[in-house]
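K.L.:
Give me a 3D structure for the following:
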Amino acid sequence: MPTTPPVRPGDPAYEPHRFRQAAESFGTDAQRYDRARPRYPDALVERIVAGGPGPDLLDVGCGTGIASRQFQAAGCRVLGVEPDERMAEVARRLGGTEVDTATFEAWDPAGRKFDAVVAGQAWHWLDPVAGAAKAARILRPGGRLAAFWNVFQLPREVAEAFAAACRQAAPDVPFLAQAVAEPALDGYQPLFVKAIDGMRAADAFGEPERWRFDWDWTYTRDAWLDQMPTQGAFTRLPPEKLAQVLEGVGTAIDGLGGSFTMRYTTVAVTATRTGGTRPGNTRPGITHTDNTHPSSTA
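P.N.:
Coordinates of the predicted model:
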């Protein structure tokens, strides 16, 4: 489910960057966030690294450094920018990542330039136009801006069981069950479109592309219950309400045999920094590249 505010796609207020207090809730248990959240496909990391002019990479909204560590392992020199000091401290401690504590909009690059600017699970917390414009200013020609998201889709029988558990445990919070039951990619489409529009508006990138990587991951009962409190729909539930939801979902997983296989889709919206204004297009489009990634790197 999207880690975004409970505003429905298509609503004029569907602008997550205006609800940044929701993003700040993730740092309440930064250790759990780092432990439980899925990593990103190796194929995505490799493609970004291979397509850049050099190794200098900025990780926007780096959180606990999940993506930063993957890019470091691929040979990049990574600087993170993260507004939550609790998350930044974990990134420094676990990966040795250098992190500036600031919002990307307010962050001072101090003349530094980068070969890639990436944002994993974070670009929707920025104004997409201002964010792309700032990325363009700090990217070297040929450098890549890549915003990417892990989107999970529960199998139908699992989604139905989880939705029923949410309705029973939290009938006064109806969007929980709705978020679990709805196709997750549908909820993310407005985020992809806003990211694409922001890159185009910067007038400094080639035509944006959308890359897709599909993969599966099997969760045990304990592993899934560990991740649920890190998701945006649950981070701000009162503790007693969250405990009830987790108990109900745990019972549902037990009824499914104690584990289930999740289908993940990792989507990257990406564009390359040009030397000047972007090339003209009479009919601008988006390039979709589908890749199969059979397993997570978690």
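K.L.:
drop to CA atoms for contacts and neighbour counts, all remaining ones
P.N.:
OK.
K.L.:
Verify the stated contact: residue 36 with residue 227.
P.N.:
Yes. Contact criterion CA atoms under 8 Å: residue 36 and residue 227 qualify, at 4.8 Å.
K.L.:
which residues do the two both contact?
P.N.:
Counting by CA atoms under 8 Å, 6 or more residues apart in numbering, no residue touches both residue 36 and residue 227.
K.L.:
helix or strand for residue 111, which one?
P.N.:
Using DSSP states H and E, residue 111 is not contained in any helix or strand.
K.L.:
Report the separation between it and residue 138.
P.N.:
Computed with CA to CA, to the nearest Å, the distance linking residue 111 and residue 138 is 8 Å.
K.L.:
try residue 157
P.N.:
As judged by CA to CA, residue 157 and residue 138 stand 46 Å apart.
K.L.:
of the two, who's got more company?
P.N.:
Neighbour totals were compared for residue 157 and residue 138, and residue 138 leads with 20 against 11 (other CA atoms under 10 Å).
K.L.:
Provide a list of residues in contact with that one.
P.N.:
By CA under 8 Å, 6+ apart, the contact set of residue 138 is 109, 111-114.
K.L.:
May I ask which of the residues you listed has the most neighbours?
P.N.:
Counting neighbours by other CA under 10 Å, the top entry in the contacts of residue 138 is residue 114, with 25 neighbours.
K.L.:
Another sequence for comparison is provided below:
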Amino acid sequence: MPTTIARTAGRTLFGENARAYAAFRPDYPDRIFEILETRCRVGESKSVFEIGPGTGLATVPLLAMGCRVTAVEPDARLAAFLVDSQNAHADRLNVQTVTFEEAIMPAASFDLGIAATSLHWIEPGQALAKAFHLLRPGGHWAMWWNIFGDPDEADAFHQRTHALFERLQKSPSHGDGPKGHFGLDRKHRIAELEQAGFESIIAEEVRWRPVLNKQQILGLTATFSPVARLPEIERQAFLDRIGAIVDEEFGGRVMRHFMTAIYTARRP
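P.N.:
Next up is the predicted model:
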């Protein structure tokens, strides 16, 4: 039975090719940022901390909304990419190259905290307790995941390739809940938020249906932690197999069924 990748691996797993990660990881749906505006009151001059920003898929839209962002990124390569790519917002972006567990930030000083496809890489109870401590009274918390599949309506490509991925190690995002993903296990995610002291908890799922070409499929697949962890020869063979399926069975273009699960909450 495949083992699960250690959470600590997330500190260094994604920075080897930051440009490729930035190029092939899809943006978060617009609905996510609508929720941050309307439900979490994000806007001009709001103070935000972010756990594991990576190349800035969530950071960049927040900066564009006028927020001041403290981004905590343990991988120095990803941190450097984020800093270099956001020179225009340097006065409103502070990147700490450290784990969230070790980060030092002033208590009760942020309007919003976020974790975008990152919370499964750290112990959630510990992280949420710290997040609660960092927020001002009345401050908001949001955590969400892009999920590259829809357990309620699996697409044909997922059905064709599922067995190939099942042979690999499991990401910590692979959950034990009924829908098989950490972010879709509402019962446990809500319980963890409540245990940390949050209230006004709302969960929402956003579905989207991108059409991806072979290059996009392979680029995205290469960023998945179980694939990135493979030795180079095995990784290339795996990607070659995926590419052949795209070409030979899907004519070079694939409609995927993706979804984003978001949870918002408030510190009393």
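K.L.:
which residues touch residue 15 of structure 2?
P.N.:
Residue 15 of structure 2 touches 75-78, counting by CA under 8 Å, 6+ apart.
K.L.:
Now, of the residues you listed, which are buried?
P.N.:
75-78 (16 or more other CA atoms under 10 Å).
K.L.:
need the strands for structure 2, in chain order.
P.N.:
47-51, 68-72, 93-96, 110-116, 135-147, 199-208, 211-213, 253-255, 258-266 (DSSP state E).
K.L.:
okay if I get those as TSV plus distance to residue 234 of structure 2?
P.N.:
Shown next, in TSV, are the strands of structure 2 (distance: least, CA to CA, whole Å):
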stretch	distance to residue 234 of structure 2
strand 47-51	31
strand 68-72	32
strand 93-96	34
strand 110-116	29
strand 135-147	24
strand 199-208	31
strand 211-213	22
strand 253-255	24
strand 258-266	26
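K.L.:
between those, which gets nearest to residue 86 of structure 2?
P.N.:
Evaluated over those, closeness to residue 86 of structure 2 peaks at strand 93-96, with 8.0 Å, by CA to CA.
K.L.:
who touches the closest one?
P.N.:
63, 68-74, 79, 83, 103.
K.L.:
tell me which of those is nearest to residue 3 of structure 2?
P.N.:
Distance to residue 3 of structure 2 across the contacts of strand 93-96 of structure 2 (CA to CA) is lowest for residue 74, with 23.6 Å.
K.L.:
which residue lines up with the closest one in structure 1?
P.N.:
Under the alignment (TM-score structural alignment), residue 74 of structure 2 pairs with residue 83 of structure 1.
K.L.:
which residues sit in contact with the closest residue to that match other than its chain neighbours?
P.N.:
Excluding its sequence neighbours, the residue lying closest to residue 83 of structure 1 (CA to CA, 6 or more residues apart in numbering) is residue 102, at 4.3 Å. Residues counted as contacts of residue 102 of structure 1 (CA under 8 Å, 6+ apart) are 81-84.
K.L.:
aligned partner of residue 102 of structure 1 in structure 2?
P.N.:
By TM-score structural alignment, residue 102 of structure 1 lines up with residue 98 in structure 2.
K.L.:
before we move on, what about residue 146 of structure 1?
P.N.:
Under the alignment (TM-score structural alignment), residue 146 of structure 1 pairs with residue 142 of structure 2.
K.L.:
From residue 131 of structure 2, how far out is its match?
P.N.:
As defined by CA to CA, residue 142 of structure 2 lies at a distance of 10 Å from residue 131 of structure 2.
K.L.:
so stretch 208-222 of structure 1 matches what in structure 2?
P.N.:
Aligning stretch 208-222 of structure 1 against structure 2 (TM-score structural alignment) gives residues 201-215.
K.L.:
in that stretch, what's buried?
P.N.:
The neighbour-count check on stretch 201-215 of structure 2 (16+ other CA under 10 Å) flags 201, 203, 206, 212-214 as buried.
K.L.:
can you check stretch 75-93 of structure 1 too?
P.N.:
Neighbour counts over stretch 75-93 of structure 1 (16+ other CA under 10 Å) mark 76-91 as buried.
K.L.:
Equivalent analysis for stretch 123-134 of structure 2, please.
P.N.:
Buried residues in stretch 123-134 of structure 2 (16+ other CA under 10 Å): 125, 127-129, 131-134.
K.L.:
I'd like those as JSON lines, with distance to residue 228 of structure 2 appended.
P.N.:
Below are the buried residues of stretch 123-134 of structure 2 laid out as JSON lines (distance: CA to CA, whole Å):
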{"residue": "125", "distance to residue 228 of structure 2": "27"}
{"residue": "127", "distance to residue 228 of structure 2": "25"}
{"residue": "128", "distance to residue 228 of structure 2": "28"}
{"residue": "129", "distance to residue 228 of structure 2": "30"}
{"residue": "131", "distance to residue 228 of structure 2": "29"}
{"residue": "132", "distance to residue 228 of structure 2": "32"}
{"residue": "133", "distance to residue 228 of structure 2": "34"}
{"residue": "134", "distance to residue 228 of structure 2": "33"}
